[in-house]
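Engineer: Pasting the sequence and the predicted coordinates here, then a few questions.
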Amino acid sequence: MASYDLIVIGGGPAGYVAAIRAARYGKKVALIEREKLGGTCLNWGCIPTKAMHRTAYLFSQLQQLAHFGIQVGQIELDFQRVMARKSEVAAALGKGIQQLMQANKIEVYHGTAELIGNREVLINGLVLQASYILIATGSKAAEISLPGASLPNVLNSNSILELSRLPASIAIIGGGVIGIEFASIFAAFGTKVAVIEMSERILPEMDEEISKRLAGMLKRKGIDLYTSAKVGAIRGASPLMVDFVVRVEPKTVSATHVLLATGRSPEFGGLNLDEQGIRYDTKRGIAVDACMQTSSEAIYAAGDVTGGIMLAHVASHEALVAVDHMFGECERLPYEAVPACIFSLPEIAMVGLTEQAAKERGIDIAVSKFPFAANGKALVMGEPEGLVKMIARKQDHVIIGVHMIGSHATDLIQEGVLAIKMGLTSEQLAATIHPHPTMIEVLHEAALGIHGQMIHYATGSK
C-alpha cells in the first residue's frame, strides 16, 4: 500500500494546482486522472475554444484591412488547420503540466478512482492511502431530455471541437456563455448561426445593459437570436430541424448542425460518496464549507464538482484554499471579486454586482459609463464598439461592480477585480495615473464619472 500526504482525484485546474501547492509544502502527493491532464479547461473548454476565438478575431480583422489602407487578395479560412492548431496548443500546454508534475515529484496515476475509505483510494487494483484526499473531478456537459438530442450532427460542447468540416449552418440551443462564444466564433467563420435561448435575453447572468448591447451587435453580424424560447424537439437529418415556441408562437429553424449548449453539471460518478458519508446533491455538487472541506474531515473538494462558480480560475483558487487549510491556514476565497470573461466578438467581462443586483439589495448606487468610441487607442485599433460601466456605492464611492463590452475586455477587467478586492473608491482609482494612449484609460474615465468629472466624454454618472 502506497502512502501519501495528499491524494488528488482529477487533473484539471483544481487538481493539478492543488497537487503543486501541496508539493511546495514539501508533501508527498499523488494525482489521479481518468483522461488527460489539464481537465475540461485545457482539453475541451477554455484553451481550445480560445484558440478558435483568436482565429475568428483575426479572420474578422483581416476582412477590415482596407479600412487601414492595406490592400490584400482574397482571404480564405482553412478550417482543418484551425482545428489542428487548437489541438496543438492544448497538447503543448498538456505537456507543460506533465513536466510540472515531474518537476514537483508528483506521482501521476491514470485511471478511474474509487473511494474505499476516508483516507483510501482504489486505482487500477492498487490501494493508495493518504492523510487527505481532494476531489477535483470537474464537470460534464449537462444532459438534456429532448427528442432528437441523439441524432447525428447534434453536438455538445465537447464533440463540436472534433469537427473536421465547417458547418454551413448551426442552431445553438442555449444563449449562455458557451452558446454565445460558439455563436461568435462560427459566425465569424461564415457559418449561418441561430441562437435559441429560454430566458428573456442572452447571457441572463450578465448585466442587462451589456447583454442587450451584445445582442444588437450579434444581430448586426447576421446571427439570429430567439429569446423566451422553449425548444420542443430536434428532427430530420439533412438539414436538422429545431422546433420551438417563442411565448405562444411556434417556430422552426433548420441547420446542418445543432449545438446543445445548455451548461454543465458536477461530475463525481463512481466515487462512492454515500459510503464515505459525504453530503452532496446530484445537481448542485459536493457540499463544502468555506475552506473546501466536505462532511468528511479528511476529504476536501474544489472546482466544478462543488457546483459553485464553474470557472477555471475559481477552481484553481479553491484548490489553493483547500490545500492551505490542510497544511497551513485557510483564507476565504473572495467570491465577490471573481471576474467572469466571455470570449464573444466583441468580448465581455464583469466583476462584482450588476446594476440590477445592487438595486435588489437596496444599495444606493452611482453608475458611470464611458464608451470605447471616446478612447484614443480604441479608435487607433479600429475597434470603437463597446463601453465600460462602473457601479459604486453613493455613500462612500466604494466600487462594487465593473462591467465591460469591447475589445480586450477580458484583459482590462483585472483592474476592476483589484479595485473590488481591495475595497477601492472611485476617487482612489481616478487618482491613479493610467498610461496614454491605452485601452485601460476607459476605467480611469469611468472612475472619474462616478463623481461627475469625466474628461473625454460629456456624460457623467447617474
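Structural biologist: The structure has been received and is ready for your questions. Numbers count the residues shown, from 1 in each chain.
Engineer: okay, CA-based contacts and neighbour counts for the rest of this
Structural biologist: OK.
Engineer: Packing partners of whatever helix or strand Met241 lives in?
Structural biologist: Assessed by DSSP states H and E, Met241 sits inside strand 240-246. Here strand 240-246 is seen to pack against strand 229-236, strand 249-255 when contacts are counted using 3 or more Cα pairs under 8 Å, 6 or more residues apart in numbering; DSSP states H and E.
Engineer: Out of those strands, which is the most enclosed?
Structural biologist: Across the helices and strands packed on strand 240-246, averaging neighbours per residue (mean count of other Cα atoms under 10 Å) puts strand 229-236 on top, at a mean of 18.
Engineer: what's next to that strand, contact-wise?
Structural biologist: Among residues not part of strand 229-236, those counted as contacts by Cα atoms under 8 Å, 6 or more residues apart in numbering are 146-149, 151, 173, 196-199, 240-247.
Engineer: Put the buried members of these into a PyMOL selection.
Structural biologist: The PyMOL selection below is limited to those of the contacts of strand 229-236 classed as buried (16 or more other Cα atoms under 10 Å):
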select buried, resi 148+149+173+196+197+198+199+240+241+242+243+244+245+246
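Engineer: now the helices for this structure?
Structural biologist: Counting by DSSP state H, one finds helices in the chain at the ranges 15-24, 39-44, 46-62, 79-103, 177-189, 208-220, 312-327, 355-360, 376-381, 409-422, 426-430, 441-450.
Engineer: between those, which one is nearest to Glu267?
Structural biologist: helix 39-44 (11.2 Å; Cα to Cα).
Engineer: which secondary structure elements does the closest one contact?
Structural biologist: Packing contacts for helix 39-44, counted by 3+ Cα pairs under 8 Å, 6+ apart, involve helix 46-62, helix 79-103.
Engineer: Those: which one's closest to Pro266?
Structural biologist: Using Cα to Cα as the criterion, the shortest distance between Pro266 and the helices and strands packed on helix 39-44 is 17.0 Å, found for helix 46-62.
Engineer: What helices and strands are in contact with the closest one?
Structural biologist: Using 3+ Cα pairs under 8 Å, 6+ apart as the contact criterion, the secondary-structure elements in contact with helix 46-62 are helix 39-44, helix 79-103, helix 177-189.
Engineer: for comparison:
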Amino acid sequence: MFNYDLAVIGSGPGGRGAAIQGAKLGKKVAVIEQQSLLGGVSVNTGTIPSKALRQAILYLTGHFQRGIYGGNSQLKQQITISDLNVHTQKIVEERVITLENQYKRNNVDIHFGKASFIGPHQLKIDHGLSSQSISASTIIIATGSRPARSKTVPINQVNILDSDGILELTKIPDSLVVVGGGIIGMEYASFFSTLGTKVTVLDLQDNILPFLDTEMSIALQHHLERNGVVFHLGEMVTKVTQRSGRIKTLSDKNNVVYSEALLYAIGRVGM
C-alpha cells in the first residue's frame, strides 16, 4: 500500500502540470520541492522574474515614452537595483501565492526538502534537521535545469554570475560582459544597456540567436548596437580573471575586455 498514487519531484512548470493533472484525475498526489519556494527556476530565478524585470526597466526608464517626450522621460534619474527588485519581487510573490492556492484547491500535498530514492517506489525527503519517507505508485522526476558552467569562467555569484545569480546583483554595474549570444544573454544585454550599462557580448557563433533567420538576427544586433552594445562574435572566451574588482576577459582572438561584472549565459543543462 502506497502513501500516494503519484509523487512529483520538482514544482516547476513540468512538475506542476503533472501534479495538477494527476489530482484532477482523482489521484492522491504529493510534490517534493528542494527550494524554500514553489515554482522552480521559472518562477524564482528565470522566466517570471526576468520578464518582470523587463517591465520594471521599461517603466522606470520611460522607454515607451521616449518617442513622445524624448530622452528625458525617466521616472527616476538614478535607478537602483532596489527600485527594480521592488517591482520584480512583487510579481514573484504573487505567482508563488497563486501556485500555493492551486495546489491547495486540488488537495496536493507539498513536502519541502531534498528527495532521493531508497527503493523503486520509495523516497527519502531530507528536510535538513529531519527527514521522512514516502511511497508512491508512480514517481515523476521533474527537476528542471541549471545554468551551464565552464572551468575557464570562475562563477562566484557576486560579480561573475550565471543566469540564476544575475538577479542577486547589489548594484547596476557600469560595465558588463555577457558571454553567450542566445536568448538569456541577449535578454540581459538589452536590459542593462537600457539602464545605461556599457555592455559587451562575446559568443562563439557568428550570429546572435542563431536559430533565427539571419535577417532577423542581424536586425536585432543592429538595434542593440544603436543602444551601445558592442559585439565580439566568432570568439571563444579562453580566460577570465579579476583584480581590484575589475574583471578581465580574454578571447581566443586575443581581444581583452575589462568590466565591472560578467554574465555567463551559454545555456542550461539538465539537473
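Structural biologist: Thanks, I have the structure now. Just so we're clear, the structure is a prediction, and the values are computed from it rather than from any experiment.
Engineer: Next, the TM-score between them, please.
Structural biologist: Structural agreement between the two chains, given as a TM-score (TM-score structural alignment, normalised by the length of the second structure), stands at 0.90; 262 aligned residues with a Cα RMSD of 2.0 Å.
Engineer: Export the helices of the first structure as CSV, with columns for distance to Gln71 of the first structure and mean neighbour count.
Structural biologist: Formatted as CSV, the helices of the first structure follow (distance: least, Cα to Cα, whole Å; neighbours: other Cα atoms under 10 Å):
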stretch, distance to Gln71 of the first structure, mean neighbour count
helix 15-24, 47, 25
helix 39-44, 37, 22
helix 46-62, 10, 18
helix 79-103, 24, 16
helix 177-189, 20, 23
helix 208-220, 25, 16
helix 312-327, 41, 23
helix 355-360, 44, 15
helix 376-381, 17, 16
helix 409-422, 29, 20
helix 426-430, 41, 20
helix 441-450, 31, 27
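Engineer: Looking at those, which is nearest to Phe370 of the first structure?
Structural biologist: With Cα to Cα as the criterion, Phe370 of the first structure lies closest to helix 441-450 of the helices of the first structure, at 5.5 Å.
Engineer: Would you check the span in the second structure matched by that closest one?
Structural biologist: When the second structure is aligned by TM-score structural alignment, helix 441-450 of the first structure has no counterpart there.
Engineer: per the alignment, Leu202 of the second structure corresponds to what in the first structure?
Structural biologist: For Leu202 of the second structure, the aligned position in the first structure is occupied by Ile196, per TM-score structural alignment.
Engineer: now Ala419 of the first structure: how far from Gln428 of the first structure?
Structural biologist: With distances taken as Cα to Cα, to the nearest Å, Ala419 of the first structure is found 9 Å from Gln428 of the first structure.
Engineer: correction: Arg393 of the first structure
Structural biologist: Arg393 of the first structure is 14 Å from Gln428 of the first structure, by Cα to Cα.
Engineer: and if you look at Ala56 of the first structure?
Structural biologist: 38 Å.
Engineer: Make a markdown table from the helices of the first structure and add distance to Leu259 of the first structure to it.
Structural biologist: Shown next, in a markdown table, are those (distance: least, Cα to Cα, whole Å):
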| stretch | distance to Leu259 of the first structure |
| --- | --- |
| helix 15-24 | 29 |
| helix 39-44 | 15 |
| helix 46-62 | 14 |
| helix 79-103 | 17 |
| helix 177-189 | 8 |
| helix 208-220 | 18 |
| helix 312-327 | 22 |
| helix 355-360 | 30 |
| helix 376-381 | 33 |
| helix 409-422 | 25 |
| helix 426-430 | 42 |
| helix 441-450 | 36 |
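Engineer: want to try CSV for the helices and strands packed on helix 39-44 of the first structure, with distance to Leu134 of the first structure as columns?
Structural biologist: Conversion of those to CSV gives the following (distance: least, Cα to Cα, whole Å):
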stretch, distance to Leu134 of the first structure
helix 46-62, 23
helix 79-103, 16
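Engineer: can you tell me what part of the first structure stretch 87-100 of the second structure aligns to?
Structural biologist: Under TM-score structural alignment, the counterpart of stretch 87-100 of the second structure in the first structure spans residues 85-98.
Engineer: Quick one: average offset of the matching stretch versus the second structure, please.
Structural biologist: With both structures laid over each other, stretch 85-98 of the first structure and its partner residues in the second structure are 1.0 Å apart on average (mean Cα distance after the TM-score superposition for the first structure).
Engineer: Where in the second structure does stretch 371-379 of the first structure align, residue-wise?
Structural biologist: Using TM-score structural alignment, there is no partner range for stretch 371-379 of the first structure in the second structure.
Engineer: list the buried ones in the biggest strand by length in the second structure?
Structural biologist: Ranked by residue count, the top strand of the second structure under DSSP state E comes out as strand 131-141. For strand 131-141 of the second structure, burial by neighbour count (16+ other Cα under 10 Å) applies to 134-136, 139-140.
Engineer: between those residues, which is closest to Val29 of the second structure?
Structural biologist: Looking across those and measuring by Cα to Cα, the closest to Val29 of the second structure is Ala136, at 8.6 Å.
Engineer: which residue lines up with that closest one in the first structure?
Structural biologist: Ala136 of the second structure is assigned Ala130 in the first structure as its aligned equivalent, the criterion being TM-score structural alignment.
Engineer: isn't its match right next to Leu122, touching?
Structural biologist: No. Judged on Cα atoms under 8 Å, Ala130 of the first structure makes no contact with Leu122 at a distance of 11.7 Å.
Engineer: re earlier: what separation do you get for the match of Leu202 of the second structure and Glu143 of the first structure?
Structural biologist: 17 Å.
Engineer: try Lys369 of the first structure
Structural biologist: Using Cα to Cα, one gets 39 Å for the distance from Lys369 of the first structure to Glu143 of the first structure.
Engineer: neighbour-wise, which of these two wins?
Structural biologist: Between Lys369 of the first structure and Glu143, Lys369 has the larger neighbour count (other Cα atoms under 10 Å), namely 26 against 14.
Engineer: Contact partners for the nearest residue to that one once chain neighbours are set aside?
Structural biologist: On the basis of Cα to Cα, 6 or more residues apart in numbering, the spatially nearest residue to Lys369 of the first structure that is not a chain neighbour turns out to be Lys389, at 4.5 Å. When the contact criterion is Cα under 8 Å, 6+ apart, the partners of Lys389 of the first structure are 367-370, 402-404, 446.
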